[in-house]
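Engineer: Sequence first, predicted coordinates after that:
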Amino acid sequence: MTLPFEFFLSPEFSRDPYGAYAGLRARGPVHAVDFPPGSSAFVVVDYELGRSLLTDPRVSKDLANGPSWFAEVVTSGNPVLARNMLSTDPPDHTRLRKAVGNGFTPRRVELMRPRVQQIADELAASLPDGRADLIDSFAFPLPIIVICELLGVADADRDDFRTWTGDLLEPAMDDEVKERQAVANASLRDYFTRTIAERRADPADDLVSALAAAGELTDQELLSTLVLLLIAGHETTVNLIGNGMLALLRNPGQLALLRERPELMPRAVEEFLRYDAPVERATFRFAVEDLDLAGTHVPKGSFVHVSLGAAARDPKAFPEPDRLDLTREDNRHLSFGHGVHFCLGAPLARLEGQIAFETLLRHRPHIELDVPEEELSWRLSGAVVRGLAGLPVRFTPTPA
């Protein structure tokens, strides 16, 4: 049986993908899926198989190894996303990653800690008394300010960035969405083309200037890479903070434990990343030859979707996978990927996550969900990213 395209896009799946994946896993590790519609495509819901495929040379991220129509759609419809680390294999991937990598080493990221902490403190202190949408008031502003400062783009433009990136991540289900995506694509292209030209004429102490001056990337690669950094630099961290806070609010015992034992914070962030991953499914990959995946025939050129969310709830990899456990050890989640495509920004995301939760719980130690859980809505992004549209919360005074 082939899963319909709508499997990934229904509100029911958005609310609880893990129940759906458990049902699939009980039937087997690999399933045919009509995603994109009309394509030969398969989704992998098993941890070990998914992890191995993320490093398997028989599975490629180069657009040239996929259907020609898909490459044409990406390069013509989204030229700003067409030539970066996400759409290349080594050696091009190695070259592109090396050009950017120095800005995201653990040592360089640690030097950013005081500024990230300052931003988090200011945001937490400005939260209104009583009620707030934690996504709009805290989870979104923190990472977008950080990535804007790192790149050297105007923080004042962050609302535009949110709109543009949200439109690009939305599934192109109808002409209205496609039109918004065309506007977003053109807006980001024009914005960064202008910014690159300005930095070449008048360099500053920022990543755009450094990359433009190095001359290691073509203009198309530089443009595409900057858009990727902007999107990946805030979108996933917004979801980490939002999904993680919801997990804590749903599990008051674990929230109390984290308040009592703040030294658990690094381990807690890893558990948030596993429990409700900000990236639900790894980005596109293609079979470069006919494959046999656990008894399922996967023809050459097929899309191979590795579900990171399903892998994170595989009971063969994680004891009691549906339980939030902030003391969990040996947390080998795949939320940052695996192998050469392991997320370049993982050190920054971890730093921002640890600071975000610590700061929020310090400034607002008593926080509750302000709506019934069934009223929460999730943004439909083709199940690539998983994030709340909003997180209404209520702050209560500290008991005397």
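Structural biologist: Good, I have the coordinates.
Engineer: rest of the way, CA atoms for contacts and neighbours
Structural biologist: Will do.
Engineer: center of this protein, which residue is that?
Structural biologist: Closest to where the C-alpha atoms of the chain average out (CA atoms, centre = their mean) is Thr236, at 3.2 Å.
Engineer: My read is that it contacts Val279, right?
Structural biologist: Yes - using CA atoms under 8 Å, Thr236 makes contact with Val279 at a distance of 6.7 Å.
Engineer: Spit out the residues that contact the two alike.
Structural biologist: Val385 (CA atoms under 8 Å, 6 or more residues apart in numbering).
Engineer: re the thing from before, and the residue nearest to the centre of the chain, that's in a helix?
Structural biologist: Yes - under DSSP: H, G, I helix; E, B strand; the rest coil, Thr236 falls within a helix.
Engineer: can you pull the contacts of the residue lying closest to it once chain neighbours are set aside?
Structural biologist: In this structure, Thr236 finds its nearest non-sequential neighbour in Pro278, 5.4 Å apart by CA to CA, 6 or more residues apart in numbering. With contacts defined as CA under 8 Å, 6+ apart, Pro278 is in contact with Thr236, Thr237, Asn239, Leu240, Asn243, Ser335, Val385, Arg386, Gly387.
Engineer: how far away is the last one from Thr218?
Structural biologist: Between Gly387 and Thr218 the distance, using CA to CA, to the nearest Å, works out to 33 Å.
Engineer: Return the member of the contacts of Pro278 nearest to Thr296.
Structural biologist: Ser335 (24.9 Å; CA to CA).
Engineer: Around the closest one, how many other residues sit close by?
Structural biologist: Using other CA atoms under 10 Å, Ser335 has 27 neighbouring residues.
Engineer: show me the contacts for it.
Structural biologist: Leu273, Arg274, Ala277, Pro278, Val279, Glu280, Leu308, Gly309.
Engineer: And for His366?
Structural biologist: Applying CA under 8 Å, 6+ apart, the residues near His366 are Phe395, Thr396, Pro397, Thr398.
Engineer: go with 6 Å
Structural biologist: His366 sits next to Phe395, Thr396 when contact means CA atoms under 6 Å, 6 or more residues apart in numbering.
Engineer: go on, Ala82?
Structural biologist: With contact set as CA under 6 Å, 6+ apart, Ala82 has these partners: Thr75.
Engineer: Against Arg83, how distant is Asp92?
Structural biologist: 10 Å.
Engineer: Compare neighbour counts for these two and give me the winner.
Structural biologist: Ranked by neighbour count (other CA under 10 Å), Asp92 and Arg83 place Arg83 first, with 25 against 15.
Engineer: adding another structure so you can compare the two:
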Amino acid sequence: MAGAVELLVVRTEKMLPAAVVADPHAVYEQLREDGPVHRFVLPDGSSAWIVTRYDDARAALADPRLSLSKAHAGPGAWKGFGLPPALDANLLNMDPPDHTRLRRLVSSAFTPRRMELLRPGIARVADALLEPVVAAGEGDLVRTFAPLPVAVICDVLGIAGQQRGELKNWAAVLLAPPKDDPKAAGRAVLEIQAFLGRLIEDKRSRPGDDILSALIAARDDDDRLSEDELTSLAFLTIIAGYENSANLIGLSLLTLLQHPAQWAALLADPGLLPGAVRELMRFEPPAPVSLRRFPKQDLEIGGVRIPAGDTVLIAIASADRDPARWPDPGTLDLTRDTSGQLSLGHGIHYCLGAPLARIEAEEAIGAVLRRLPDLRLAVPVGELGWRPSFRSRALQSLPVLAGEAGQRQRGPLH
């Protein structure tokens, strides 16, 4: 027991490497080799255990002893982003039976069949957003496609008109707060909360054919969720639907531009695109680590003892490049069998929006391939900026050139 305590103390002194933001795969490769589980001090001073290997990660994602509820968090545990109670009663903070009850209410709105019905509209929006880049022969694809996930989520929730632009601005601030305004994220949360309150009341009097109207009916008619749960579900749909989808599109386009043979393969056979998106998610997941979890009791992962109440993070970016699971994992192979990948989770917390995220990525990438087949990066890869977060993999911008603009500036980019 003394040895175990000493081990905990030594590991607690290690700071999470800063390089995990710009080059997470190199960091995780070393961690996988060093051991299955590591304890680090996070940037805010709290501590967390990080699980690095595929078998351990997959098991942990489905382990009922690992709770998402903050009620099981111990002193000093990292709990993630703090929210007001009206926004915090969401699926990312719940275990069964509440999680089961709420997930059942919303799961029918995100079935693959229903998401496929959105594909034509998503394709039209993606094409329209790309038009200025096509016309100019240059642009920033992160900024170009940022409105796409917001437009789709607004369709799902029945949000129209000027409200869409306001929501996009608040979501952008919340996910990437300006460095010179530390209170901006807090204000954005309050603005979204107030906006959702007004939206819910409006839909109570004028319901539509959308998921939010259906949830309001479940709240008012059947009493199957509380008012806070209703508001929190709407908030989660907005934030989760925006962040991961926007990041996935940017990361996928960057990855393909770095792999010209794979780009050429997609140009030659667009039918590869659905499988390619799955491989791109494995290769460069937009969420490198899982939702934080808290052991309800002392347990072991990979032979390492983790006390109850500590924070556990599962390194998805590491697990999905574990050579014990994937042959040649550092190679992008658009024809790879990606079954079992963890980029969208595993078990009861598997991402509800997975079908929608894949469709958005397929249509955005497909539009670029059709309309900008000679696309290239406008700056060296090393000059690209990353948002400073270990929990998300997000480009600040993706400047590109095409057509005559690309030809004028052609040269090696690394």
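Structural biologist: Okay, I see it. Computed from a predicted model, the values in this text were never measured in an experiment.
Engineer: before we move on, the earlier item: and the residue nearest to Thr236 of structure 1, what pairs with it in structure 2?
Structural biologist: Aligned by TM-score structural alignment, Pro278 of structure 1 pairs with Pro286 of structure 2.
Engineer: That match in helix, strand or coil?
Structural biologist: Strictly by three-state DSSP, Pro286 of structure 2 counts as coil.
Engineer: Could you check how far the corresponding residue of structure 1 for Leu395 of structure 2 is from Ser335 of structure 1?
Structural biologist: Here Leu395 of structure 2 is matched to Leu388 in structure 1, going by TM-score structural alignment. Relative to Ser335 of structure 1, Leu388 of structure 1 is positioned 17 Å away (CA to CA).
Engineer: Could you do Asp206 of structure 1 as well?
Structural biologist: The gap separating Asp206 of structure 1 from Ser335 of structure 1 is 28 Å, by CA to CA.
Engineer: Cys148 of structure 1 too?
Structural biologist: Distance of Cys148 of structure 1 to Ser335 of structure 1, computed by CA to CA: 23 Å.
Engineer: Measure how buried Leu42 of structure 2 is and give me the count.
Structural biologist: By the measure other CA under 10 Å, the count of residues near Leu42 of structure 2 is 18.
Engineer: which residue in structure 1 lines up with it?
Structural biologist: That one, Leu42 of structure 2, aligns with Phe35 by TM-score structural alignment.
Engineer: Quick check, that match in contact with Glu6.
Structural biologist: No - taking CA atoms under 6 Å as the definition, Phe35 of structure 1 is not a contact partner of Glu6, at 8.6 Å.
Engineer: hmm, back to that, the counterpart of the residue nearest to the centre of structure 1 in structure 2 and Leu190 of structure 2, how far apart?
Structural biologist: Aligned by TM-score structural alignment, Thr236 of structure 1 pairs with Asn244 of structure 2. Distance of Asn244 of structure 2 to Leu190 of structure 2, computed by CA to CA: 22 Å.
Engineer: follow-up on the earlier one: want to try CSV for the contacts of Pro278 of structure 1, with secondary structure as columns?
Structural biologist: Shown next, in CSV, are the contacts of Pro278 of structure 1 (three-state DSSP):
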residue, secondary structure
Thr236, helix
Thr237, helix
Asn239, helix
Leu240, helix
Asn243, helix
Ser335, coil
Val385, strand
Arg386, coil
Gly387, coil
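Engineer: Can you tell me which of the residues you listed is nearest Asn65 of structure 1?
Structural biologist: Of all those, Val385 has the smallest distance to Asn65 of structure 1: 23.6 Å, by CA to CA.
Engineer: burial count for the closest one?
Structural biologist: Val385 of structure 1, neighbours per other CA under 10 Å, totals 21.
Engineer: distance of the closest residue to Ala268 of structure 1 other than its chain neighbours from Gln117 of structure 1?
Structural biologist: Nearest non-adjacent residue to Ala268 of structure 1, counting by CA to CA, 6+ apart: Leu326, 4.6 Å away. Separation of Leu326 of structure 1 from Gln117 of structure 1 (CA to CA): 22 Å.
Engineer: ok, now Asp292 of structure 1?
Structural biologist: From Asp292 of structure 1 across to Gln117 of structure 1, the span is 48 Å (CA to CA).
Engineer: Looking at the two now, which is surrounded by more residues?
Structural biologist: Gln117 (19 against 10).
Engineer: So which residues of the stretch 201-350 of structure 2 form strands?
Structural biologist: 294-295, 299-301, 304-306, 312-314 (DSSP state E, counting those that start in this stretch).
Engineer: The first one vs structure 1, average distance?
Structural biologist: Between strand 294-295 of structure 2 and the corresponding residues of structure 1, superposition yields a mean separation of 0.5 Å, by mean CA distance after the TM-score superposition for structure 1.
Engineer: so what corresponds to Leu254 of structure 2 in structure 1?
Structural biologist: Checking TM-score structural alignment: Leu254 of structure 2 goes with Leu246.
Engineer: So its match versus Asp174 of structure 1, what's the distance?
Structural biologist: 31 Å.
Engineer: Neighbour count for those two, which is higher?
Structural biologist: Of the pair Leu246 of structure 1 and Asp174, Leu246 is the one with more neighbours under other CA under 10 Å, namely 20 against 8.
Engineer: okay, now Leu222 of structure 1: neighbour count?
Structural biologist: 25.
Engineer: For Gln163 of structure 2, see how far away the equivalent of it over in structure 2 is.
Structural biologist: With TM-score structural alignment as the criterion, Leu222 of structure 1 lines up with Leu230 in structure 2. With distances taken as CA to CA, Leu230 of structure 2 is found 19 Å from Gln163 of structure 2.
Engineer: Same question for Gly137 of structure 2.
Structural biologist: The value you get for Gly137 of structure 2 to Gln163 of structure 2, if CA to CA is used, is 31 Å.
Engineer: Give me the more crowded residue out of those two.
Structural biologist: Gly137 (17 against 12).
Engineer: The more buried one contacts Ala402, doesn't it?
Structural biologist: Yes - applying CA under 6 Å as the test, Gly137 of structure 2 and Ala402 come out as touching, 4.7 Å apart.
Engineer: Which stretches in the stretch 1-150 of structure 2 count as helices?
Structural biologist: Per DSSP state H, counting those that start in this stretch, the stretch 1-150 of structure 2 carries helices over the ranges 2-12, 19-22, 24-34, 54-61, 85-88, 98-107, 112-116, 119-136, 141-145, 147-157.
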